[in-house]
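# My questions concern the predicted model and sequence given below.
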Amino acid sequence: MNKKIKSTIIKSFLFIACLLFAFQPLLRAQGFLKAKGKDIVNEKGQNVLLRGIGLGGWMLQEGYMLGITAEGQQQHKIRQRIDSLIGPEATQEFYDTWLANHTTRGDIDSLRSWGFNSVRLPMHYNLFTLPVEKEPVAGQNTWLTRGFEMVDSLLAWCAANKIYLILDLHAAPGGQGNDLNISDRDPSLPSLWESEANRNKTIALWKKLAERYAGKQWIGAYDILNEPNYGFTDTADRNGLKETRNEPLKKLLVDITKAIREVDHNHIIVIEGNGWGNNYNGMLPPWDDNMVLSFHKYWNKNDKASIQKIVDTREQYNVPVWLGETGENSNVWYAQAVQLLEENNIGWAWWPLKKLGVNNPLQIRSNLNYQDVLNYWNGKGEKPRESNAYSGLLELATYTRVGTNRVHRDVIDALMRQPHINKTVPFAKNNIQNGTVLKAVNYDLGKNGYAYWDSDTADYRVSGIKGVGNRGRTYRNDGVDIVMDSAHYETYYVNHIEAGEWLQYTIDVKQKGIYNIGLSVASEITGGAVSITINNKIAGNKQMVPLTGAKKWTTLWFKNVNLAAGRQLLRIYAGKGGFDFSSISFDRKK
């Protein structure tokens, strides 16, 4: 080929490639989310039901997420505690490690694989700008790169997974409420509402964010102020639950909206009422034509009455509503809530993705040295050695990374599958042959009444109904009570069994035949009774659970049970409660 022609072809190819690269965002464009009447819609005008998760604990720590029960759970107090144990340099190392590991591309990839389509990012302002008290020139704003770079990375991961990112200002300059932990507020300094400088910085921060992300179509919305909770006219109403006008809150939100619209007309603006997001008195009608109202929902019943007020508000003002934060309960509550919300075309963002504890999709693993730190902070132990505290804290920060988190498939199942179907699925591969032993805690995944039956399933305390769900708060997040055997690492068993409760196991029998089925039980009282069924048919006479003493296990055998090959449903019934249950053994008779 002629060199000149060849050169021309290569140049033409490179030119076209450059054009394709330049217009790549346009070619991949998904369109901005918009508020249209009572719906959130995509570029095609199709209703979008947001199913999201909040990245709580990453940019902003709250003490309870770290197991701290003592007073002073704001992030700056936590940092002071760490500093006093390991010094300022090691404390900075801890926070650098925490921020680098807590949320990564792997977390967002996981969310996509589980079916989520959005994430809500709770932002701490101090990653983006200095506090007003530390500004070199009063009234000016020093911009920090770290927060913006973290958002940039997160947005890239979200875009790659076609997940919408909702920016949420969780900790505003000065702090937006009297619930101090939420916004890392220091009550010795002027709050957001007591300082014009703090309000101006908040407005400037949102304008800066909007300038940076105005053209980014995978930014789903700007949630401009999380959970205001402040009594403006009545100091006794500390959290603003009874405010009738909310004038300072509305003015600030209007001012932020104006600043955003100077540079960005594309993105939804989400507002939240006073009283942790739910008190909209005096704040409506909406002042922008691309606005969504957020509300938050915790620990109340999952009936129409629990959301009626926000649904009525949606109808009155013809504006979309979104449940921006909810969670911190049992799987029973989760499935009920999602079903209620989606039947009413309300999207949601669960709280949070990960922390210490089992009622979230991912659990951060603790360690013995960190437990000593916690015991000291919570007034239950001596001050640990500096080297041990350093080891425990840095290990904790490292183990925030998704690859080391414990995945709670039961929580994911309760959010994504159980609201839409009653069918149960196996928790584990229960392949049955001679000598098989199943863990009692590996009962099926599914709703209460289908995969198991437990009488205490969720916390509805806001509605006046006591309950805790899993009393042991470990391994799983259903109503079933599970504890860890302190004598055996990573060994769990079911306890606090009450009369009428049952557990179901989907088993796959590989060797058909006559089996003896043994239940490993222990009891500190007399009177417990247990029976079993196979495919809803009684498979043996009821047996009484003997008095054995705590954790002194004995086996109750149900003899000569005929098991056909293939999938069967095994249920364990407690005719009378009061005993513990650890495993099921299968002994095939020759």
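Alright, I've got the coordinates.

# okay, CA-based contacts and neighbour counts for the rest of this
Noted.

# E247 and W287, how far apart?
Distance, E247 to W287, using C-alpha to C-alpha, to the nearest Å: 14 Å.

# Please disregard the earlier target; I meant I108.
I108 is 33 Å from W287, by C-alpha to C-alpha.

# ok, the two, which is more surrounded?
Between I108 and W287, counting by other C-alpha atoms under 10 Å, I108 is the more crowded of the two (24 against 13).

# Wasn't the more buried one part of a strand?
No: looking at I108 with DSSP: H, G, I helix; E, B strand; the rest coil, it is helix, so not inside a strand.

# doesn't C158 make contact with it?
Yes: I108 is within contact range of C158, at 6.5 Å (criterion: C-alpha atoms under 8 Å).

# So what's the residue count around I78?
I78: 19 surrounding residues under other C-alpha under 10 Å.

# For it, give its distance to I269.
32 Å.

# so who does the residue nearest in space to the middle of the chain touch?
Of all residues in the chain, the one closest to the mean position by C-alpha atoms, centre = their mean is P352, 2.4 Å from it. Shown in contact with P352 (C-alpha atoms under 8 Å, 6 or more residues apart in numbering): 53-57, 327, 360.

# Contacts only, for T404.
Counted by C-alpha under 8 Å, 6+ apart, T404 has contacts 364-365.

# and it, how far is that from I412?
Taken as C-alpha to C-alpha, the span from T404 to I412 is 17 Å.

# also this one, for the comparison:
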Amino acid sequence: MKKLLFFLFLIFSLFGNAQEIPSEFLHTSGQKILDRNGENVLLRGIGLGGHMLQEGYMLKVPFSGQQYVIKEHISELIGKERTEEFYEAWLQNHTRKIDIDSLKSWGFNSVRLPMHFNLYTLSVEEEPVKGENTWLEKGFQMTDSLLSWAEANEMYLILDMHAAPGGQGHDVNISDRDPSKPSLWESEANQQKLVALWKKLAERYKDEPWIGAYDIINEPNWTYEEGKHKHGIEDSQNAPLKKLMVEITRSIREVDNNHIVIIEGNGWGNNYNGILPPWDDNMVISFHKYWNYNDTASIQQFLDFREKYDAPIWLGETGENSNVWFTDAIRLMEENNIGWCWWPLKKLGFNNPLEVPVNPGYQKMLEYWRGEGEKPSEEEAYQAVMQLAENTKLENNYFHKGVVDAMIRQPHSKEAIPFTKIIVNDSATIKAANYDMGPLGTAYHDSISANYYISTGGERQSWNSGRTYRNDGVDIFPSEPRAAYADVYVGEMEAGEWLQYTFQASEKGDFELSFTMAADAEGEAAIEINGKRHPVFAVPASKDWIEITVKNIPLQKGENQLRFLVITGDYKLKEIKINRQN
């Protein structure tokens, strides 16, 4: 007995209490998430949206965006066998080791995998024996590979049940839900399949320390109370949701006591009425945040939950906005010791780190689906979708370095840095869209810089009206429809807006600056060089591109900063030429 008491005394002397005993797994301690060394972990992550589960907006389709609907439309053009070939190529190409290696090099330390249940098990309707579960190796093997890539980079992999059996909400795109079949909440069989799937996942990964957590149901959005908003944002009890999450947690804990369990409220993750307090001592409260202000008030509810229940909180999904919004949101999170996970890594769109290019054949398919073009032949459509799958590879993506800079560097620095390296010897040409990277008011100024429609109650705002090339408030357009990123210009430049360019001059001297511009009406502009304002110059009206030259501009040897300012008017600016004066 004395030996036992001495042993217990030694344990408590070393570790203080049982919760602080070191664990090789990511785990909670009070309001913090700790690593194997007992150090606070601030998760900086990216969600792999579109990988296992496509959503219609990510592919720009004009019809209902569930993956099974997209699949049906493709199958109508190329047949079932070739459609399966496309989806196999998509799964192979979309996320590979090079993607995870890149995330690590950019500064991220975690990745969230949005899982589709149908890669791991048959649907309830497909099961040959009612009530049993047929396990599919495809999903588990894909997860194994992703885990190995994460482990090689010492990054945490968070498993997220994005498409639960039957679908977990009325927002059908999120979970690939077929409304003609019973939902997760209308089918006990679907619920039991979800419980069994989580137990199977926990059995497989219970000893894997680079599995960061289990995010057990993504964005449930379903009312359980008569007369309430159908997406569950007004429910006061959420009893079925809590019951199912408790049952999932219990099934996980039967085989795995190592990993964090992440819970999400109703109403796309944020309605926790009736759900809290947490029922497990290794649990994180997640919330999602889109299109609202980035102030303390916007997260106060969750700060209060953290304090009241002494449990960590995590911003499990956010994004789909401008660089300004990204920087402000991340700064807000990190100032409050809240980890975050952005959405998504890549899609057919400009406001994420990687953009999948739209090939001409797929563009033709989109036009046909919109009723704006002829039906492509089977061979044309087949080649188009296979090229689209090839374009999902990272080496074929457009890398939006400004997005990554806004997420990793700018929350901690207000400095502007060059978008591209520019050296002026006797001459140089600067693409107008290659203004500096940095915060609003430092690298550029634009009147609309983000979308806050949830907070304002107004319409969605487009910060970059051209929706191409970069993700700041600056409006950038292709010179020709479907033009490559090499041929773009800045448009809709209004009074008070400006752009800054940082470059190097090999020698000091006087130079002339020529601006390739167009304007619907005459106006005035000005330039600043290294903080000194030069005289205002006139911009004549011209629908065609013209050059306006300003002479006798002194540059210093080394770094220079040029600002182009709109005084009056509405301009297009394509490029700036710098030439030494004789």
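Right, received. Where do you want to start? This structure is a prediction, so every number in the text was calculated from the model and none was measured.

# Superposed, what's their TM-score?
The TM-score (TM-score structural alignment, normalised by the length of structure 2) is 0.94; 557 aligned residues with a C-alpha RMSD of 1.2 Å.

# Please enumerate the strands of the stretch 101-250 of structure 1.
118-124, 164-171, 219-223 (DSSP state E, counting those that start in this stretch).

# Then the stretch 251-400 of structure 2?
All strands of the stretch 251-400 of structure 2, identified by DSSP E, counting those that start in this stretch, fall at 260-264, 283-289, 313-319, 339-343, 346-347, 354-355, 398-399.

# Onto which residues of structure 1 does the third one map?
Aligned by TM-score structural alignment, strand 313-319 of structure 2 corresponds to residues 321-327 of structure 1.

# before we move on, the earlier item: please identify the most buried of the strands of the stretch 251-400 of structure 2.
Stretch with highest mean neighbour count among the strands of the stretch 251-400 of structure 2: strand 346-347 (a mean of 28; mean count of other C-alpha atoms under 10 Å).

# Now that one on structure 1. Mean distance?
Aligned to structure 1 and superposed, strand 346-347 of structure 2 gives a mean residue distance of 0.2 Å (mean C-alpha distance after the TM-score superposition for structure 1).

# quick one on the thing from earlier: considering the contacts of P352 of structure 1, which is situated nearest to N477 of structure 1?
Closest to N477 of structure 1 out of the contacts of P352 of structure 1 is N360 (8.5 Å), distances taken as C-alpha to C-alpha.

# Pretty sure the closest one sits against H408.
Yes: counting by C-alpha under 8 Å, N360 of structure 1 touches H408, with 7.1 Å between them.

# For stretch 184-199 of structure 2, what is the distance to the chain centroid?
28 Å (C-alpha atoms, centre = their mean, to the nearest Å).

# May I see the buried residues of that stretch?
Buried residues in stretch 184-199 of structure 2, counted by 16 or more other C-alpha atoms under 10 Å: 184-185, 189-199.

# Stretch 235-244 of structure 2 now?
Neighbour-count burial for stretch 235-244 of structure 2, counted by 16+ other C-alpha under 10 Å, picks out 235-238, 241-242, 244.

# what does stretch 460-471 of structure 1 give?
Of the residues in stretch 460-471 of structure 1, those buried (16+ other C-alpha under 10 Å) are 460, 467-471.

# Kindly report the same for stretch 520-532 of structure 2.
523-529.

# what do you get for stretch 552-572 of structure 1?
553-561, 563, 567-568, 570-572.

# of all those, which two lie farthest apart?
W553 and R567 (28.7 Å).

# Is the counterpart of Y87 of structure 2 in structure 1 in a helix, a strand, or coil?
With TM-score structural alignment as the criterion, Y87 of structure 2 lines up with Y95 in structure 1. Assigned with three-state DSSP, Y95 of structure 1 falls in the helix class.
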